[in-house]
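**Student:** pasting a predicted model and its sequence here:
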Amino acid sequence: MKLSILGSNSNGNCYIIHNDSEALILECGIRFSEVQKALNFNLSKVVGVLVSHEHGDHFKHVGDFINKRIPVYASAGTFEAKNIKGQNVISSNVSTKIGKFTITPFALKHDCNEPLGFYINHPETGNILFATDTYYLPFLFPNVRHWMIECNYRKDILDRSSIDARRRNRLLESHMSFATCLEALQANDLSKTNNIILIHLSDGNSNAREFRYDIEKAFGKTTYTADKGMEISLTETPF
């Protein structure tokens, strides 16, 4: 099983967890044609799409998936925000089986209508934690093998930037900083963790090299900063 990263920033987010026979898509903020290409045009193996919230960089191309009859899963609030009916509503703390994936959504803290993170299990990967667009992580998670966690900005870099006050305040109130990401990881037991994947870095208010180095140094775990075109092995065992 591997993770293919098609986009991980404000220009568009999309990740695919897949093997030869099965694929789960996280977010649909990237053009559908790029998703098709990443899957070698084998849409038959896609068991579903999880969408965290309604903002365009995560939700924009949802209609293309619906038109192709690919099941889309999101909270009632996310679908209501876009006036979309007839899709697969999922709720916090209620597990759902999608193919061989077991998905347990949980509530996040963002400036939108009922955003969700996802605690994902598959026999080939173990547990995967996916949390993006949230200013902190409100829960602890057991036995996570692979962390996909937002690390959007660092306060000292933000303080030096020329970003306007409105955007700065929104960033502080709706996205996870490096310091908060570090604290969230420190609060959890990482003894079973193989990979930490830092996602949704701000283009102007982060430093990918320093973020990766500092997180890897802090926890001794293989750490990545998500970038378009990257592929990462998500096997349950590290070797």
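**Tutor:** Right, received. Where do you want to start?
**Student:** CA only for contacts and neighbour counts going forward, please
**Tutor:** Will do.
**Student:** list the buried ones in stretch 116-129?
**Tutor:** Leu116, Gly117, Phe118, Tyr119, Ile120, Asn121, His122, Thr125, Gly126, Asn127, Ile128, Leu129 (16 or more other C-alpha atoms under 10 Å).
**Student:** show residues contacting it.
**Tutor:** Counting by C-alpha atoms under 8 Å, 6 or more residues apart in numbering, the neighbours of stretch 116-129 from elsewhere in the structure are 1, 51-53, 74-75, 92, 100-108, 130-132, 141, 143-149, 234-236.
**Student:** so His83: helix, strand or coil?
**Tutor:** Careful, residue 83 is Asn and not His. Secondary structure of Asn83, reduced to three states by DSSP: H, G, I helix; E, B strand; the rest coil: coil.
**Student:** check the gap between it and Ile70 for me.
**Tutor:** To Ile70, Asn83 is 18 Å away according to C-alpha to C-alpha, to the nearest Å.
**Student:** next, the one to line up against it:
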Amino acid sequence: MPLYITSLNSGSNGNCYYVGNEHEAVLIDAGISCRETERRMKRLGLSLSNVKAIFVSHEHADHISGIPQLARKHQLPVFITSRTLQQSRLPIQGFPLRALRGYEPIQIGDLSVTAFPKLHDASDPHSFIITYQGITVGVFTDIGAPCEHVIHHFSQCHAAFLEANYDDDLLEKGRYPYFLKRRIRGGRGHLSNQQALELFKNHKPAYMSHVLLSHLSKDNNCPQLTRDLFTQHADTTDVIVASRFEETPVYTINASPVLV
């Protein structure tokens, strides 16, 4: 059976990524409201009853603001590291909290979810890979630089949510104050289009069917520019820009064919 993926929202106004099979699914982050999460999933024909857990990448509000209401209403366990929980100020009652540790796979039905450390200006940030019956999907956003952990896992993915946050020229010439520009491109901020493109060109496996370019800056990037940049090097990979305003379609991810 395949995996199904969608970005319910991607950007500084909220992030939420869905990965699941026919029977169970997980959300990576929940930074939009419970109502909006429900509404968008319904439009896509996805059932929240299939969602079995929320995994938290880090404590910034655009990744966790929807968790309390969503987890309470649907009694979803929230997997989060102890340091992220301390800094998040999430309530510790009303829904199940579960420990998250890097490189310790967590089984959600037939899905295996593994967190691994990343470079970002948060207390204990992690990225994720989700595997199922030989299929691997990665969620690589809010990354200051493509460290060896990211490179290793990206090179094994059949599909990936990959941050392409800013264009260097647009950021340099934009209205942001210097300290914020420095934070964004300082190695623990966000991936630029060029950094993400180098990762894509040099480490994308031939069998990667989809890349969802994620967490684009509203002020310092352009969706068409980013899509065009990646499409030139995509080969057979479908390039999708995840929106900060709406959900993407649901994409079907299959295992790579066996060569004989």
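**Tutor:** Looks like it came in fine. In this text, all values refer to a predicted model and were calculated from it rather than measured experimentally.
**Student:** mind checking the TM-score on these two?
**Tutor:** Here the superposed chains carry a TM-score of 0.91, computed using TM-score structural alignment, normalised by the length of structure 1; 238 aligned residues with a C-alpha RMSD of 2.1 Å.
**Student:** give me the buried entries from the contacts of stretch 116-129 of structure 1.
**Tutor:** Of the contacts of stretch 116-129 of structure 1, these count as buried by 16+ other C-alpha under 10 Å: 1, 51-53, 74-75, 92, 101-108, 130-132, 144-149, 234-236.
**Student:** rewinding a little: of the contacts of stretch 116-129 of structure 1, which belong to strands?
**Tutor:** Of the contacts of stretch 116-129 of structure 1, the ones assigned to strands by DSSP state E are 74, 101-107, 130-131, 144-149.
**Student:** out of these, the closest to Glu216 of structure 1 would be?
**Tutor:** Closest approach to Glu216 of structure 1 among those (C-alpha to C-alpha): Trp147, at 12.5 Å.
**Student:** so the closest one makes contact with Ile196?
**Tutor:** Yes. The pair Trp147 of structure 1 and Ile196 passes the contact test of C-alpha atoms under 8 Å, sitting 4.7 Å apart.
**Student:** nearest spatial neighbour of the alignment partner in structure 1 of Pro125 of structure 2, skipping sequence neighbours?
**Tutor:** Here Pro125 of structure 2 is matched to Pro115 in structure 1, going by TM-score structural alignment. Excluding the flanking residues, the one nearest Pro115 of structure 1 by C-alpha to C-alpha, 6 or more residues apart in numbering is His53, at 4.8 Å.
**Student:** measure the one you found to Ile5 of structure 1 for me?
**Tutor:** According to C-alpha to C-alpha, His53 of structure 1 stands 18 Å off from Ile5 of structure 1.
**Student:** ditto for Gly56 of structure 1
**Tutor:** Taken as C-alpha to C-alpha, the spacing of Gly56 of structure 1 relative to Ile5 of structure 1 amounts to 17 Å.
**Student:** those two - which one has more neighbours?
**Tutor:** When Gly56 of structure 1 and Ile5 are compared for neighbours, Ile5 comes out ahead with 21 against 16, by other C-alpha atoms under 10 Å.
**Student:** just checking, that one touches Met230?
**Tutor:** Yes. Using C-alpha under 8 Å, Ile5 of structure 1 is in contact with Met230, at 5.4 Å.
**Student:** in structure 2, what range does the helix ranked longest in structure 1 match?
**Tutor:** Assignment by DSSP state H gives helix 208-219 as the longest helix of structure 1. Helix 208-219 of structure 1 lines up with residues 223-234 of structure 2 when matched by TM-score structural alignment.
**Student:** could I get the buried residue list for that stretch?
**Tutor:** Counting neighbours by 16+ other C-alpha under 10 Å, stretch 223-234 of structure 2 gives Pro223, Thr226, Arg227, Phe230, Ala234 as buried.
**Student:** how about stretch 69-89 of structure 1?
**Tutor:** Across stretch 69-89 of structure 1, burial judged by 16+ other C-alpha under 10 Å covers Ile70, Pro71, Val72, Tyr73, Ala74, Ser75, Ala76, Gly77, Thr78, Phe79.
**Student:** then stretch 22-37 of structure 2?
**Tutor:** Applying a neighbour-count criterion of 16+ other C-alpha under 10 Å, the buried positions in stretch 22-37 of structure 2 are Glu24, Ala25, Val26, Leu27, Ile28, Asp29, Ala30, Gly31, Ile32, Ser33, Cys34, Thr37.
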